[in-house]
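Peer 1: sequence and predicted structure below; questions after.
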Amino acid sequence: MDRYLWLPDHQQHVVYSLAHSDELIARTGRILQHFTAQGTLNLGNVAVGNTANVTVTGIASIPQAIPRLAADALNQLRSALEHVVYAEIVHQVGRPLTPQEARCIEMPAAATAHDFDKWLKHRHRSSLAPLQLGAALCERLRDLQPFRHSDPERHPLRVLVEHTNWSKHRTPSVAATLIGAVIPDGPAAGVVVSANPNRPVEIGDVLASGPAGVKVPLDIWPKISIRRPHSESWHILLHELRDLEQWVREVALPVLITGTSTDVPPLPPHLDTTIGYEDFRAALAAAHPTPAAARVAWELQVEVARNSLARIITLHSEDPKDIDAIKEWTVGLDADEVLQKVAGLQLTDPRELDAALRTMIADARETTER
């Protein structure tokens, strides 16, 4: 049974727009991963009396492909909405639109009911039956407006429109490095972690303080974030892309096309647009259901687990010569093996944990000796 019978032929184009946006998000995520893996901050210990401050001494420049690819992905998502509205009107009126009519078709994002009604009263829009009061498409558009949300400023459509207006008409999207978390890795008597302001990190920022001469490993989690133009608030860039893509694909498009987002399965996000398809329905059925942001997040989880695994095993080894062997061994593990071995370290019995770690060290030595 075709899960996507709700998608009419005249709206098939939107699947390719979603797939293109998905690929842009995936590219953004891959560059983000590579960038963060190289290290985003330089840190130093600055002594002030008997206190040592972990201080930011350098900040890596964000590759400018990241905000630009993110903006491209958001523009594709907005275009998908605009194209669906246009195609639906053309389909319903059963004729090509005049140049004047075509120019006034868009996806509105009204902050108030008055603004939406004013948008409908435009003389070329009001003459089109699908946009007249009571028409199905008109009411579907109304349901998706920011003013229907408890906080119109945070409504996904408002956020999407603000991002795309900014990147098209003002400057490229603004991205920066913020501090997500600073976590002591073990006992940390006397260590004070600084509060993280919701602003980009700056050289000279103190991330943690503690007694001078006491070594306490810290896990420091930077987050590459994007600024919302209208609220000037900062949000993790990949999460912003994930949330807006999900809303467009799972809520806005089904509502525009069918009137509901709960009674139809969402369209798949990932389809290879570099090849042509003779049978659109077969291609759609075979499309991957996992969106780019989730794929990137999983890959990042694996890499974090891989690095943690190597660090934990190295700390357990008593031979400095094992360091390179352990690193080489963990690099050679596939994703499932990494996650399985990290899960195996969640042992509560110290003897079992010690045995598991010693087995891994032995495996690492054996691998490098081959």
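Peer 2: Nice, thanks for sending it over.

Peer 1: only C-alpha atoms for contact and neighbour calcs from this point on.
Peer 2: OK.

Peer 1: residue ranges for the strands of the stretch 51-200 of the chain, please.
Peer 2: Assigned by DSSP state E, counting those that start in this stretch, the stretch 51-200 of the chain shows strands spanning 51-59, 175-184, 192-193.

Peer 1: please, where are all the helices along the stretch 251-370 of the chain?
Peer 2: Along the stretch 251-370 of the chain, counting by DSSP state H, counting those that start in this stretch, helices occupy 253-258, 280-286, 292-316, 322-332, 335-344, 350-369.

Peer 1: could those helices go into CSV alongside mean neighbour count?
Peer 2: Formatted as CSV, the helices of the stretch 251-370 of the chain follow (neighbours: other CA atoms under 10 Å):
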stretch, mean neighbour count
helix 253-258, 21
helix 280-286, 14
helix 292-316, 17
helix 322-332, 18
helix 335-344, 15
helix 350-369, 15
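
Peer 1: what's the closest of those helices to P67?
Peer 2: Judged by CA to CA, the one of those that comes nearest to P67 is helix 292-316, at 15.1 Å.

Peer 1: okay, one more to line up with it:
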Amino acid sequence: MDRYAWLPSHQQHAAYSLAHADTLIERAGRIALDHTRRDTVALDDIVVGDFVAMTLTDVALLPQAMVRLASDALNQLRSTLEHVLYVEVEHRVSVPLTSGQARGMEMPCTSSVDKLQEWATKRPRRDVDVLQPGTDLYQRIAHLQPFHRRNSQDAHPLKVLVEHTNHSKHRTPSIGATLIGALRPDRPSDDIQVTTPPDRPIKVGDVLATLPIGHVVEVSLWPKVSIQRPHTKTWHILIHELRDLESWVRRIAVPMLIAGSTDVSPLPPHLDITVGYADFRTALDTADHSPAADRLERLLGAEIAREALPGVLLLHSHGVSHDQALTAWAAALSDDEALQRHESLQGLQGHSLDAAVRTMIDEALNA
């Protein structure tokens, strides 16, 4: 059975455009991950009275390629919607569109039913029968409008996407910055007082925590590369914002515009478009169904596993004297191997954990 039977030949372009957006998201995400792994922030302990304030003394500048790739990905997602709508109208009309009608084809983003009707019945669209109220294409467009969220239109994916792309097209590239995701003591401690991270970009002079003089507490800090929504000025984790908008366009908007339903198999996000495909359907069936955000999460998980495994193994008496060998073994593991071995230890206790760790140490020493 063809899971993509809902996608007609005249709309195959959508799969290629979504694949391009996915590639851009992955590129932006990889730069963001690399950025957070380097010395993103510098801290110093500054004495204030009887306390020491953990204070930011430097914040690394964001790589500008990242925000531009994010802008490109967002614009590609919006272009996909525009192209799908245009092609669908062009396919349905009985006579070719005039130049004015062609220029008037756009995916609306409206705040009320009346505004959408005004959009459809305004020249030059009012002479395009397939767009008029009451038609199935009009209903499909209406289904995707922000006015369905009466109390949260600003958070509707179409509204967010339109605001991002209008800003990056007419004003500046996407606005990115580093915020504090979390700061936690490595071990529970009543001494340290962690400051609630500000919901804004961090800057030199920010105090992240305080503790009494003479006390030492090791902490872990997680910066988060974020993007600002132009219309609300709120900050959102970059890869989450791109993930959520990509998912909405691919899983909701494109199927609704083309098939009139979201109860279909969504198009695969990751398709290699650097090559040509003689058999489009086979290409879809063999494409990777993991979106960029999931692949990046797996990449990050593998890196965490490679860093964590030597520490776990060194706690065992059988591995305590083999620090360099265990570290080199873990570093050489592939992503899948690192994740599998790390996950295999989760939930184990007692004899089962001891046996699994001993087996893994033997594997590392014999590699």
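Peer 2: That came through, no problem. Fair warning: this is a prediction, and the values are worked out from it, not measured in the lab.

Peer 1: picking up where we left off before, looking at the strands of the stretch 51-200 of the first structure, which is closest to H235 of the first structure?
Peer 2: The closest approach between H235 of the first structure and any of these, judged by CA to CA, belongs to strand 175-184 at 9.4 Å.

Peer 1: the closest one vs the second structure - mean distance after superposition?
Peer 2: For strand 175-184 of the first structure, the mean deviation from the second structure after alignment is 0.7 Å (mean CA distance after the TM-score superposition for the first structure).

Peer 1: so that strand corresponds to what in the second structure?
Peer 2: Mapped onto the second structure using TM-score structural alignment, strand 175-184 of the first structure spans residues 176-185.

Peer 1: hmm, back to that, could I get the strands of the stretch 51-200 of the first structure as a markdown table with mean neighbour count and distance to A65 of the first structure?
Peer 2: Below are these laid out as a markdown table (neighbours: other CA atoms under 10 Å; distance: least, CA to CA, whole Å):
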| stretch | mean neighbour count | distance to A65 of the first structure |
| --- | --- | --- |
| strand 51-59 | 19 | 17 |
| strand 175-184 | 19 | 11 |
| strand 192-193 | 16 | 33 |
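
Peer 1: which among those is found nearest to L309 of the first structure?
Peer 2: If you check each of the strands of the stretch 51-200 of the first structure against L309 of the first structure by CA to CA, strand 175-184 wins as the nearest, at 17.6 Å.

Peer 1: contacts for that closest one, please.
Peer 2: With contact meaning CA atoms under 8 Å, 6 or more residues apart in numbering, strand 175-184 of the first structure is reached by 40, 62, 67, 193, 196, 198-201, 207-208, 216-227, 237.

Peer 1: now distance to A129 of the first structure too, for the strands of the stretch 51-200 of the first structure, in TSV please.
Peer 2: Below are those laid out as TSV (distance: least, CA to CA, whole Å):
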stretch	distance to A129 of the first structure
strand 51-59	56
strand 175-184	42
strand 192-193	61
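
Peer 1: which one of these lies nearest to L128 of the first structure?
Peer 2: L128 of the first structure lies closest to strand 175-184 among the strands of the stretch 51-200 of the first structure, at 40.9 Å (CA to CA).

Peer 1: show me what contacts Q101 of the second structure?
Peer 2: 124-125, 128.

Peer 1: what of A305 of the second structure?
Peer 2: Residues in contact with A305 of the second structure, defined by CA under 8 Å, 6+ apart, are 338-339, 342.

Peer 1: quickly name whichever of those is closest to L326 of the second structure.
Peer 2: For the contacts of A305 of the second structure, the closest approach to L326 of the second structure (CA to CA) belongs to A338, at 12.6 Å.
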